[in-house]
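In: Following is a predicted model, sequence given first.
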Amino acid sequence: MNRFREQLREQRWDDHRYYHHSLINQSLHFLSAITFLVAYVVVWQDPALAALLAWGVAMTSRQAGHFFFEPKGYDDVNDCTHEYKEDIKVGYNLARKVVLMGLWAFSPIVLYVEPTFFGVFEAHRTAPQFFEHLGLIWLALGIGGLVFRTVHLFFIRDVETGLVWAAKIITDPFNDFRLYCKAPGQLVKQRIDARHTRAG
């Protein structure tokens, strides 16, 4: 158990130090964490709504932080290249995230063109039914993405690494809330200070 906790701590630390330099990214992760925590509560009553929140707000804000605001150049703090970080990434690196987010973005189009989603649902007749079915598809995609990478890690690393990563992903909202709760305030202060510097 101590080894499991140590690996979990190490994966969390690597994720933080390699991929969360930007205050904008940290702030978006804080928003993502809050939304995921709400989704964790809602999922027991309305799984489709929870998935719509998780993918529509939490995942999009989270991944926008990584794709658009996180530096991609040489990491002077950790003395390594972006390519090195992507190569050693335990979970979904940016290339894998493109595939996952592509499936997420493409699924509403498939559901619109194929209203039964190839026989999984009765064809939707109203917008609320469409979004309920879409939420369930996104829920399956989220669970599938977690299970797929976990099992994949069993083979390319080892079982413990896969289980630790799965535990990290599930508990990330709690950890990110704690780590990045001050980021929005720091970001606002940074912007105000920069404006005053330019004005001066």
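Out: Nice, I can see it. Given the structure is predicted, the values throughout are model-derived calculations rather than measurements. Residues are numbered from 1 along each chain as shown.
In: C-alpha only now, for contacts and for neighbours.
Out: OK.
In: and stretch 164-176, which residues are buried?
Out: 164-166, 168, 172-173, 175-176 (16 or more other Cα atoms under 10 Å).
In: alright, now check it against this:
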Amino acid sequence: MTKFLTELKQQRWDDHRYYHHSRINQSLHLFSACCFLMTYFLVFRSPVSAAITGWFLAMISRQIGHFFFEPKGYDDENEATHEYKESIKVGYNLRRKIVLLSVWALSPIVLIVKPNLFGLLSPHTDIYQFMHNVAVTWICIGIGAVLFRMVQLFMQASIMTGLAWATKIITDPLHDLKLYWKAPLYVLRGDLYDPMIAR
């Protein structure tokens, strides 16, 4: 258990120091974290609401932070290039995120062409059923993305690395709240970059 917690702590620190320099990105992660916690609450009560909250609000706001506000130049604090950080990223780097977001965005088109999703769903007969099927598909894509990358990490690194990463992803909303709750205040003060002091 100690090794697992050490690995989890290291992955969280690496994620913060390499990928969350921008206070705007941190603020978007704070918003995203709140939305993901709402998604966790809604997922068994209203899959449509959960999928919309999780993908449109939480996931999109989180990725806007990474794609548009995070610096892509040389990282002086960590003495690393953007290319190096992308190559060692444990989870989904920007290239993998583009693939994942493309799968997510194109999935409703697949449901229009194949309403039963190759026999996995009951075909929709109205707009609500269509939205329900889209929501179920999006939830499965989210869960599948975590499981897929976890298994990849089992093979590429170790079972400990994969389990720690999956745990990190699932608990990120709570950790982001703890880490970034002051980020909007820094942005309002004009302090747009985190000095990356160890936490």
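Out: Looks like it arrived, so ask away. Predicted model, so just to flag it, every value in this text is computed and none were measured.
In: quick revisit: and of the buried residues of stretch 164-176 of the first structure, the nearest to Asp193 of the first structure?
Out: Within these, the smallest distance to Asp193 of the first structure is 25.5 Å, found for Asp176 (Cα to Cα).
In: Inside helices: which ones of the buried residues of stretch 164-176 of the first structure?
Out: 164-166, 168, 172-173, 175-176 (DSSP state H).
In: Select, from the residues you listed, the two members most distant in space.
Out: Val164 and Asp176 (16.6 Å).
In: Is His66 of the second structure in contact with Ile24, as I believe?
Out: No - in this structure His66 of the second structure lies outside contact range of Ile24 using Cα atoms under 8 Å: 9.7 Å.
In: which of the ones in helices among the buried residues of stretch 164-176 of the first structure lies closest to Leu37 of the first structure?
Out: Looking across those and measuring by Cα to Cα, the closest to Leu37 of the first structure is Pro173, at 6.4 Å.
In: what about the residue nearest to the closest one when sequence neighbours are not counted, neighbour count?
Out: Take Pro173 of the first structure and drop its neighbours on the chain: the residue closest to it by Cα to Cα, 6 or more residues apart in numbering is Ala33, 4.2 Å away. Applying other Cα atoms under 10 Å, we find 27 residues neighbouring Ala33 of the first structure.
In: what's the answer for Leu8 of the first structure, then?
Out: When neighbours are counted by other Cα under 10 Å, Leu8 of the first structure comes out with 19.
In: Tell me the buried residues in the helix or strand where it lies?
Out: According to DSSP states H and E, Leu8 of the first structure maps onto helix 2-19. Neighbour-count burial for helix 2-19 of the first structure, counted by 16+ other Cα under 10 Å, picks out 7-8, 11-12, 14, 18-19.
In: I'd like to know which elements it is packed against.
Out: On a contact count with 3 or more Cα pairs under 8 Å, 6 or more residues apart in numbering; DSSP states H and E, helix 2-19 of the first structure meets helix 159-180.
In: Could you rerun that using 10 Å?
Out: Where contact means 3 or more Cα pairs under 10 Å, 6 or more residues apart in numbering; DSSP states H and E, helix 2-19 of the first structure is packed against helix 23-42, helix 82-88, helix 159-180.
In: Tabulate the ones you listed (a markdown table), appending distance to Arg198 of the first structure.
Out: Output for these, formatted as a markdown table (distance: least, Cα to Cα, whole Å):
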| stretch | distance to Arg198 of the first structure |
| --- | --- |
| helix 23-42 | 20 |
| helix 82-88 | 31 |
| helix 159-180 | 27 |
